[in-house]
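Q: The sequence isn't on hand, but the structure is:
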């Protein structure tokens, strides 16, 4: 199993290209099920999750090809996927595939809209209600779907097609908003989604579906209106830049000091996180090229943050911010309101010398003067990169184990950081 070795203490200087957003690329790939024409997605990141979803969609008979590079393409340019769902040969998404990626459950919406039926495993075999799969189901029922749960599978049928309806989510949910948006795009009549997620990735998917001939208004606001169309056509769409990758590298620069241009980044996608970084002591400049992040000489200041749905501080940047605050000159507090059990990185950061106390959903971080390198273990995607940020600033060598988590969401992380002066390498095996 691969490991990553980091010798901390180097500042970061240079340029880091920001990849396409994983959290947009995955639902965009699934949206390819909505049309029998070719959907071409540009700027798709090269990630383990993208490769896995390619295999999952292939199980339904979807043909996905990677277009070759063009002359003059940047080495870090995202890949172009051509998705051909002309023939769907199977409307079942089996447990052995869905259990590997929760987002693959979202195929239920397009399969149902296009084929009138879908049989999709509950993600990880979890019970309804323990994770918000029930909100996906409620949304589909509001569109006239007949739902049955049997043997760990959701059996969904709409033999006469989906009908427009009113969907009111009791809480903001990105996944169920994606499901409702895609299903309603081919439903008969008008659908209103209330208390919809406002994340930029929702807007990106809506923009793509509109380019395919859909009629969606209000994406990016709590109320989305969709007028269903009989069919969608093919289109070409470029995936928006990854705001979580942007925020992660911005925090790495703030942690280590230095001066880095995050090429291609968009400030409007993470205003709340950038405000927090400025409060912590980073200097951030916005230009047509992207975001320039600097911290030279000044120490880190403590911050208080509560995660919230967009446009609030992203839960996907909570672990990275916690790593940053471990060396702030004072007491920081971070409250996690989106996901339970998302403080698994705390014990590993403590191995680097961090002082963190947990009280329910709030972490209190007492800044220390220095961190020291140590062997640590990644527990999930965002936790793993928080350990990278900590190790970059720690004295001596750190070895990060189980880095396959990193490969799910960060493209060429070692290359991007080493190009800016970090002493970081992957050790195979």
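A: Structure received. Given the structure is predicted, the values throughout are model-derived calculations rather than measurements.
Q: make it CA atoms for all contacts and neighbour counts henceforth
A: Fine.
Q: which residues touch the residue sitting furthest away from the middle of the chain?
A: Computed with CA atoms, centre = their mean, the residue of the chain farthest from its C-alpha average is residue 160, at 34.5 Å. Neighbouring residues of residue 160 by CA atoms under 8 Å, 6 or more residues apart in numbering: residue 116.
Q: do residue 221 as well
A: Counting by CA under 8 Å, 6+ apart, residue 221 touches 196-198.
Q: Would you agree it falls within a helix?
A: No - judged by DSSP: H, G, I helix; E, B strand; the rest coil, residue 221 forms no part of a helix; its state is coil.
Q: separation between it and residue 205?
A: Separation of residue 221 from residue 205 (CA to CA, to the nearest Å): 14 Å.
Q: Likewise for residue 216?
A: Residue 216 is 10 Å from residue 205, by CA to CA.
Q: Counting neighbours, go ahead and name the busier of those two.
A: Neighbours were counted for residue 216 and for residue 205 using other CA atoms under 10 Å; residue 205 has more, 26 against 22.
Q: Helix or strand: which one has the more buried one?
A: Following DSSP states H and E, one finds residue 205 within helix 200-211.
Q: quick one: that helix to chain centroid distance?
A: In terms of CA atoms, centre = their mean, to the nearest Å, the centre of helix 200-211 is set 15 Å apart from its chain centre.
Q: and the next element down the chain from it?
A: Following helix 200-211 in sequence, per DSSP H and E, is strand 216-217.
Q: ok, and what's touching that following strand?
A: With CA under 8 Å, 6+ apart as the criterion, strand 216-217 contacts 185, 206, 209-210, 224-227.
Q: Following element in sequence after that strand, please.
A: Next along the chain after strand 216-217, taking DSSP H and E as the criterion, comes strand 223-227.
Q: Give me the helices and strands touching that next one, please.
A: Other elements packing on strand 223-227 under the criterion 3 or more CA pairs under 8 Å, 6 or more residues apart in numbering; DSSP states H and E are helix 174-184, strand 190-194, strand 216-217.
Q: Name the residues that touch it?
A: Against strand 223-227 from outside (CA under 8 Å, 6+ apart): 164, 181, 184-185, 187-196, 214-218.
Q: next one: stretch 395-405
A: Taking CA under 8 Å, 6+ apart as the rule, stretch 395-405 contacts 1-9, 370-381, 384, 387-388, 391.
Q: try this one next to it:
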């Protein structure tokens, strides 16, 4: 199993381009099933989760090629409605196939999804919405057998603004009869990208990015070309790396508006942040100050996917920081590993209190989830001595060669077996 070896205390300088968003490409890949045509996706990230979704699409008969960030999916050859269990268990995002398969085939058999162990993420919101739209769901022996008796648009109120549930409702409603309204919808930029993709293939959707999305069902959809939006979490991680290591870095191909919640916290910590068109400059030349209160919230709040990385930054900030995790209940798994590196952190339920120290020291640490693993890499950039981050398969799920990106900016980091 590969590891990352980091020799810390090197400042980061230079510029780097941010690629397409993992959380945008996965539901869009699922959506390629809907049109029974050829779909070409530009700026697709080369990630483990993307390859898992490709394997699922191939397993049900789609033809897929992936080269130089261009993904081509031809779903005209779709031949099965059963998703192999071993592939579903690898990746939670396989649940996105429920909507498109029900719209296209009228049925799907799928096991409960797997993925990152960051706390329970029940799919009951998905199932409740699908039932309201006319889907019969039988649950038995760890499988879900779903059949669309008669897909009809309805008004659906989500108890929580779940990103996955919002996207799955959009994906099934595009081919349903009549109008579907999603109230208390999630507002993430990736949902807007999904709306834009679906509309360009012939769907009629409006309201993505607000709390109410309206989908007018259509009879036919068409193949198309689409460019995936930049990954705001990768951009936020690299920006935080620049802050923790010091130096001056430029991020190209970013949507600055998508990153506002992250940038405001970096500014509050004492970073200089300069915005220009689709670029960001991050400058950090002194010890940063603690951010008194940070709370993770659905977009446009501070993203839960940046909590661990921001905590790594706060471990060396001057003063005491408090971070409250409101989205996932088990997302502090990186804390024990940061403490091994000399951090002073206390946990009380969903609240972490971080007392900044003057320096971290290198240690052998273990990545237990995707973003927590990234946080350990960031800690290694500032730590004195050598840090080895083990179990980096999690990191590879969400970052396309994170080590290579950081190395381009001047980090002393390499992948070892």
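A: Everything's here; your move. Keep in mind it's a predicted model, so treat the numbers as computed, not measured.
Q: Which one (most neighbours) among the contacts of strand 216-217 of structure 1?
A: Within the contacts of strand 216-217 of structure 1, most neighbours by other CA under 10 Å means residue 185, with 32 neighbours.
Q: So what does that residue match up with in structure 2?
A: Counting by TM-score structural alignment, residue 185 of structure 1 lines up with residue 174 in structure 2.
Q: Quick one: residues contacting the closest residue to that match other than its chain neighbours.
A: Distances taken as CA to CA, 6 or more residues apart in numbering place residue 217 nearest to residue 174 of structure 2, at 4.7 Å, with adjacent residues excluded. Neighbour list for residue 217 of structure 2: 153, 173-180, 203-204 [criterion: CA under 8 Å, 6+ apart].
Q: Checking the residues you listed against structure 1: which ones persist?
A: Retained in structure 1 (both residues aligned by TM-score structural alignment, their matches' CA atoms under 8 Å) from these: 153, 173-180, 203-204.
Q: Produce a PyMOL select command limited to the buried residues of these.
A: Burial among these is assessed by 16 or more other CA atoms under 10 Å; the matching PyMOL selection reads:
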select buried, resi 153+173+174+175+176+177+179+180+203+204
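Q: what's the farthest-apart pair in the kept ones among the contacts of residue 217 of structure 2?
A: Maximum pairwise distance among those (CA to CA): 13.8 Å, between 153 and 203.
Q: if we can go back for a sec, let me have the kept ones among the contacts of residue 217 of structure 2 in JSON lines, adding distance to residue 223 of structure 2 as columns.
A: Formatted as JSON lines, those follow (distance: CA to CA, whole Å):
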{"residue": "153", "distance to residue 223 of structure 2": "24"}
{"residue": "173", "distance to residue 223 of structure 2": "18"}
{"residue": "174", "distance to residue 223 of structure 2": "15"}
{"residue": "175", "distance to residue 223 of structure 2": "15"}
{"residue": "176", "distance to residue 223 of structure 2": "19"}
{"residue": "177", "distance to residue 223 of structure 2": "21"}
{"residue": "178", "distance to residue 223 of structure 2": "23"}
{"residue": "179", "distance to residue 223 of structure 2": "23"}
{"residue": "180", "distance to residue 223 of structure 2": "23"}
{"residue": "203", "distance to residue 223 of structure 2": "12"}
{"residue": "204", "distance to residue 223 of structure 2": "15"}
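Q: Quick check: residue 67 of structure 1 vs residue 166 of structure 1, distance?
A: Separation of residue 67 of structure 1 from residue 166 of structure 1 (CA to CA): 40 Å.
Q: Give me the aligned partner of residue 336 of structure 2 over in structure 1.
A: Taking TM-score structural alignment, the alignment pairs residue 336 of structure 2 with residue 347 from structure 1.
Q: count of neighbours near that match?
A: Residue 347 of structure 1 has 16 nearby residues by other CA under 10 Å.
Q: what does residue 49 of structure 1 give?
A: Residue 49 of structure 1: 21 neighbours (other CA under 10 Å).
Q: same thing with residue 2 of structure 2?
A: By other CA under 10 Å, 12 other residues sit near residue 2 of structure 2.
Q: now do the one 4 residues further on
A: Counted by other CA under 10 Å, the residues lying close to residue 6 of structure 2 total 27.
Q: In contact with the closest residue to it other than its chain neighbours, which residues are there?
A: Leaving out its chain neighbours, the residue that sits closest to residue 6 of structure 2 by CA to CA, 6+ apart is residue 413, at 4.4 Å. The contact partners of residue 413 of structure 2, taken as CA under 8 Å, 6+ apart, are 4-7, 403, 406-407.
Q: What does residue 413 of structure 2 correspond to in structure 1?
A: By TM-score structural alignment, residue 413 of structure 2 lines up with residue 424.
Q: and which of the contacts of strand 216-217 of structure 1 is nearest residue 318 of structure 1?
A: Nearest member of the contacts of strand 216-217 of structure 1 to residue 318 of structure 1, counting by CA to CA, is residue 206, at 26.7 Å.
Q: so that closest one makes contact with residue 218?
A: No - look at residue 206 of structure 1 against residue 218 with CA atoms under 8 Å: they stay out of range, at 9.2 Å.
Q: any common contacting residues for the two?
A: When contacts are counted by CA under 8 Å, 6+ apart, residue 206 of structure 1 and residue 218 have no shared neighbour.
Q: rewinding a little: which residues touch the match of residue 185 of structure 1?
A: By CA under 8 Å, 6+ apart, the contact set of residue 174 of structure 2 is 103, 203-205, 215-218.
Q: neighbours around residue 75 of structure 2, how many?
A: Residues near residue 75 of structure 2, counting by other CA under 10 Å, number 24.
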